[in-house]
Every structure is written in C-alpha cells, then in structure tokens.
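Q: Build me a structure from this.
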Amino acid sequence: MSSTQQLFGDYGELSLQANGGMIGPAKFKLPGLDPIKPLTCPNWHDRPGAEDWLPLIKNLCGDFICAPYGAPEMSEALPQNWKQNPGEKITNDNWFHGFAVNNLWDVQIDEGVPTSGQMICHPPTSHPFEQVSRKVSLLPDGPGYQVELNIVARSDIKFPLALHPCFLLPDQPGSLNLEVATAGAGWTYPVSLIDENAPVAINARFDGLNTVPRIDGKKMDLTKLPPDEPFEALVQIGAPEGEVRLVYEKLGFEIIFSYDAQLLPSLVIWISNCGRTEAPFDGKFRTLGIEAVAGAFDLGPHVSTSKENPIAEEGISTFIELSAGEKLTTTSTIRLQAL
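A: Modelled structure (predicted):
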C-alpha cells in the first residue's frame, strides 16, 4: 500500500499520510483566487541525514495529533512552580508527542467515496492505547475538511492531548490576523526555547495576545503575524469557545479552525518564522501551529497530569482521563472561505 492516499472533491484535494497519520498537503479552490495550500508541509524527508531525525520532524506535514502531547520526561530546567507534585510517566511511550505521530498508520480511502478516508494506528500491546484513528472527510459544501479522532484505551490512563494543525505563515510581516474567540489570558513558555531568535519573555503572564511581554521589557502583538524578525515562540492561552480564525488579508481568504473546547480548553500557539537555524529548519522554515490542547504546553505527562501546574491551578484542564476499554471521540473542522 502507498504511504500516501488522496482525497478528491469538488473544492479541492487532500493527502493522508501513513507516516504519523498526518493530513496534508492540501490544495483548495475559492472563486477568483489562485489554488490555496493552507497547511505547512516542508517535504524534507529525503534530505541527507534525515534518517537520524525524530520521525515526527522527518515527516512533518500539515495536521496531526499528539497523544500523549509533549515530552516523555520532565525537564529539570523547569521553574519549581511547574514541577510541583508531578504526574506519572506514560507506560511504554518514550516518543516526543507520542507513539502514534512517530510511527506508521494504516490508511484507506472509503470504497466508492473519494472524499473520505480512514487512518488507523495500532500501538504495541504494551501501550496504554489500543487504537488511535482519524476519519477524514472533505466538506461537501465548501473548501475544507473534518476530522473525527477516536482513541481507545487499553488500560487506565491520564494523558495530555493536542490537535496540531500547522498552517501557512505568510512572508509579509503583519499580513495575517490571528483571531481567537473570547481568548483568555496566557502564559509564555517557562524555559528557554532556543539560544537566539526567541524574544518573548520566559515564564511570564500576559492579559492578551496583543500584549505579550518581550525579554527587553517591551510588549508585542501576536495577533498580527508574522513578526518582522526571525522569531520562534510558544505561548498558551485559554480558549473557551473552540474557534480560531486566521485572516489572510493580502491573499483574500480566511481559515476557520473549530474544535471541542470542553475537551481541549486552551490553545498552544507555535510561531516559527525563520527562527530556528539548525537542520532541517535552516533559518528558512515558517509555520503557524494552532494547537488545541488539554495540556500544559508540550511539557509532557509529568507536568500536564499534575493538578498543581500553573495552568491547572487556574481551573483549565490539562489532561484527559480514560478507563480501560473506554473510547474518546472528538471532531474538529478546518474550513476556508473568501474575504
């Protein structure tokens, strides 16, 4: 079976990847506009040295899920208030962002229906998940797609979860408006991300995305993207409404990402604007990750399953709990429309 299967519909096409169960590349049509490729797929998997990269990075493309979300071990560099009463490690899952996104899935297009397909991951029998699957369907009434995620627990488990689409970040500074319905206050990343090109203050609070603190003491507006500098940042905000709009004013369209905010009550926003200089990013990579999460950043199960992490202490859930045999189902939608 091919490692990639293709969905086709009246409004565009979408690839389903066996590597990591990723969705993308995607290409959609809107009247009067050139074909739109809304997802980031760098296509660097065959570069020299790629066999040594984490599979998630090697095969990075578009829209994927992280279960469990984040690092398998807790960073000792974390401030003390992020390390209080840590939760337990996920048994037999030592992958960053989880086994599923770093391994192969079975991918099949629904028979006679080229607009929908199934993606299924079967973790090893020692893993606490019995099955992770995604049903992907092109929207019938316009450009975009819907994803139904199902996770079946093999054993009792508490884990952080993220839906992790990576969207187009345009070249022109400030040409993308990021609009989060009833966005709450937020947190900056509690440790240093990279040695350079990371100007956001470390381990700080902010009232809104338009007043995010910088290391130099100034504020910056992360609702107008990209910044006019090489830049790498992760911030997290409460997002109780479950809808994000990415308005590409110069390109003439917007993307609406909607999801279940009762299950995934906050957003981690990853802005990568040519800030990472190591391979494979090479100071050229751009993306806007809009991660709908039940988690405390990507700090992993130890931090996220603690009810004493700073985000959980403010009443925002940072993990999901399943009993053996229990099935979690959640649906998300990505839709494009003209301005």
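Q: Every contact and neighbour count from this point should use C-alpha atoms.
A: Fine.
Q: Determine how far stretch 77-97 lies from the middle of the whole chain.
A: Taking C-alpha atoms, centre = their mean, to the nearest Å, one finds the center of stretch 77-97 at 19 Å from the center of the full chain.
Q: Can you give me the end-to-end span of it?
A: 19 Å (C-alpha to C-alpha, to the nearest Å).
Q: this one as well, want them side by side:
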Amino acid sequence: MSEHVLKWAHGEAVVLSTAAVLADCRFNLGGKAFLPFARAPWMGTVTDMSIIGHLRELGGDFVCVPMGSGGPAPQAPPEWAALMDRPRDWPIHGPAADEEWTIVSADASSVTLALDYPETSPVLRLERRVAARPDAPALDSTLTLFARRAAPISVGLHPIFRLPEQPGRLRLEAAFDFGLVHPRQVAGEQEFSSLATVPQANGPVDLSHSPLGSQKNLNVQLCGMRSPMKATWLDEGAGMILDWDRAQLPSLQIWHTDRGVDVPPWNGQYRGLGLEPIAAAFDLNDAISTGPNPINRRGVATAIDIAPETPTIIRHSVVAFSS
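A: Coordinates of the predicted model:
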C-alpha cells in the first residue's frame, strides 16, 4: 500500500492506494481544525488479506463499482421479496473498493489513481482524482469510468462521516421525493417523506438528528434527491455540504452504524454515517439494481448505462463551513 498527502492553505488529506480510500482529512476553518470524516480505529493494523480492502482501511471516502453487496434475505416487503434471493456480490462494492489502485499522477494538492477491471466485467478501467480546492476548505473528486462493452451497472460514492458522541447532535438537511427503509430492516411501514419520521418497529426515529442513541444500525435510501446533503455538527460550530450530479446518481443511501457490527475487524468499535450518492437499489446485488425493481418502477434510476464510445465522468465535492 502507498499513500499520497495533499496539503493546501485550507487543509490536509491522505489518499491510500488500497481501494483509493480517502483515509484522513482535516479542514482549517478560521484557525480551527475540523475533521468531518469517519476513520476506523483499526486502520493500518489489519494484515488478514481475506478482509476486503475498504474494510482493512475504512476511511472517509471511496467508490463502489458496482455498488452491490447484497445476499439473500429471509424476509422482505412483498414488493421486494421475489428479488431478495440473489447471492452476495463479491467483492462487496466491486473491485474498486477492494483492490490496490495505481497512483498515476500526483502533486501537492491532487492525486489521480487508476484501476483496471477483470475481462469479465463491462468496466474496462476506472480513474479517480481527488483534488483540494485552492481557495476553499473543500475536496473535489472525479470518477472516470471507461467501458469495455455497453451495459447497465450500479454505481455508488461512499463518503462516511464522523458521528458525535452525544445523540442527535449531527443535523442532516436534504430535499428528496421519497425515502425507503432498507428491505432487510423493514418491520412494517417502509416509506417516509421526512428524515425526522423514519418508520421503525417501535415507532418513528429522527434520522435528521444523529446518532440515534439506542438504535445502532439503520439503512435508508432517499430517492429522487433534489438538493445536496448538508450536515452540521451542532456542538462544534462546523459542517459540510456534500454535492454531486443528481441526474447521474439520483439517490442517497444513508448508512448509520454506531458500534453496531460485531464481527472482525469491526468488533463493536466502529461509528460512522455513510452518506452515499448512488444509482442503485440500496446496496443490493447488482442484478437487482440493473433489472426492474420497486425504485426504478417509480422513475428513479438504479443504474447508469456505460458504453465504450464515451467515458462516464462522475463528480462529487465536500465543502466544509463554519456555522
């Protein structure tokens, strides 16, 4: 594994070759250090190569091509049940989130990495560029996808942000058409229209203010995103805006885990909030996203179409601010 350090007037960041992970980022906000991204406590210590790359080095931002992970589920809402027998995609979130990328160019404030895909994939090659914005506490990322052959494929971006210690002290704000609880986690109502009232078995929870206290795990998809995602750490006077091309990636998956995964390397330690722009049906098997499903039947794309003639370019940014 190799790493590249970005330094500019408004911050410092580290990008790893493993899964092209943004491992660390510090923004300078008026002389105050602001670290919005999550970072696994085991980073740099896992030597078991059977654990996929983005879990060995679980930092703040990576890419998923295809988005899928999935695996069979014994129970699901009726409209999802017939789809939930698909096997797990491997590696989870695709080669992009597992393999060693090659650093092809780098300077003081940017780095470009590349990864060739197996011949069995419709994807030929990925290039990922992470660049500091010279005049702002901001990072701009570009994913360029080169196709081997024309095909639909699910795609996701996977920023993960730091949870505060106290429940409810991270405020989320976004506009969307409709939200759905992950079909694996439904115990009644699945759909919602406000982050403040996400249905759960024991009554609605307020996902607009996290962490959720006694609830360790929750996964939802905001479909038909109409705005960036704004997050404010209320006790720190700071926040960030996550923005991307919503015509390409029309949904945002929110993955909330607060010491909710017990198997290695997690061991009940990890706290993070994934805010993941996607063209996918949650993190389900890629075949579910590329075929008919309850989300794309409502006009929200769950895959992108790639073709050899024209590379697909997907951009996203994280801009920090003082509140």
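Q: In structure 1, which residue is most central in space?
A: residue 164 (1.7 Å; C-alpha atoms, centre = their mean).
Q: Please say which position in structure 2 that residue maps to.
A: Using TM-score structural alignment as the criterion, residue 164 of structure 1 maps onto residue 158 of structure 2.
Q: list the contacts for that match?
A: Contacts for residue 158 of structure 2 (C-alpha atoms under 8 Å, 6 or more residues apart in numbering) come out as 60-64, 274-277.
Q: Just send those back as JSON lines, with secondary structure, distance to residue 134 of structure 2 and neighbour count too.
A: Below are the contacts of residue 158 of structure 2 laid out as JSON lines (DSSP: H, G, I helix; E, B strand; the rest coil; distance: C-alpha to C-alpha, whole Å; neighbours: other C-alpha atoms under 10 Å):
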{"residue": "60", "secondary structure": "coil", "distance to residue 134 of structure 2": "21", "neighbour count": "24"}
{"residue": "61", "secondary structure": "strand", "distance to residue 134 of structure 2": "20", "neighbour count": "26"}
{"residue": "62", "secondary structure": "coil", "distance to residue 134 of structure 2": "22", "neighbour count": "26"}
{"residue": "63", "secondary structure": "strand", "distance to residue 134 of structure 2": "23", "neighbour count": "26"}
{"residue": "64", "secondary structure": "strand", "distance to residue 134 of structure 2": "27", "neighbour count": "23"}
{"residue": "274", "secondary structure": "strand", "distance to residue 134 of structure 2": "26", "neighbour count": "23"}
{"residue": "275", "secondary structure": "strand", "distance to residue 134 of structure 2": "25", "neighbour count": "21"}
{"residue": "276", "secondary structure": "strand", "distance to residue 134 of structure 2": "25", "neighbour count": "26"}
{"residue": "277", "secondary structure": "strand", "distance to residue 134 of structure 2": "24", "neighbour count": "30"}
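Q: Pipe those residues into TSV and attach distance to residue 148 of structure 2 per row.
A: Formatted as TSV, the contacts of residue 158 of structure 2 follow (distance: C-alpha to C-alpha, whole Å):
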residue	distance to residue 148 of structure 2
60	29
61	26
62	22
63	19
64	17
274	30
275	29
276	26
277	24
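Q: what about the closest residue to the residue nearest to the centre of structure 1 other than its chain neighbours, distance to residue 98 of structure 1?
A: Sequence neighbours aside, residue 291 is the residue nearest to residue 164 of structure 1 in space, at 4.6 Å (criterion: C-alpha to C-alpha, 6 or more residues apart in numbering). From residue 291 of structure 1 over to residue 98 of structure 1 the distance is 15 Å, taken as C-alpha to C-alpha.
Q: With residue 165 of structure 1 instead?
A: For residue 165 of structure 1, the distance to residue 98 of structure 1 (C-alpha to C-alpha) stands at 16 Å.
Q: sorry, back to before: please give the element, helix or strand, for the residue nearest to the centre of structure 1.
A: Assessed by DSSP states H and E, residue 164 of structure 1 sits inside strand 161-167.
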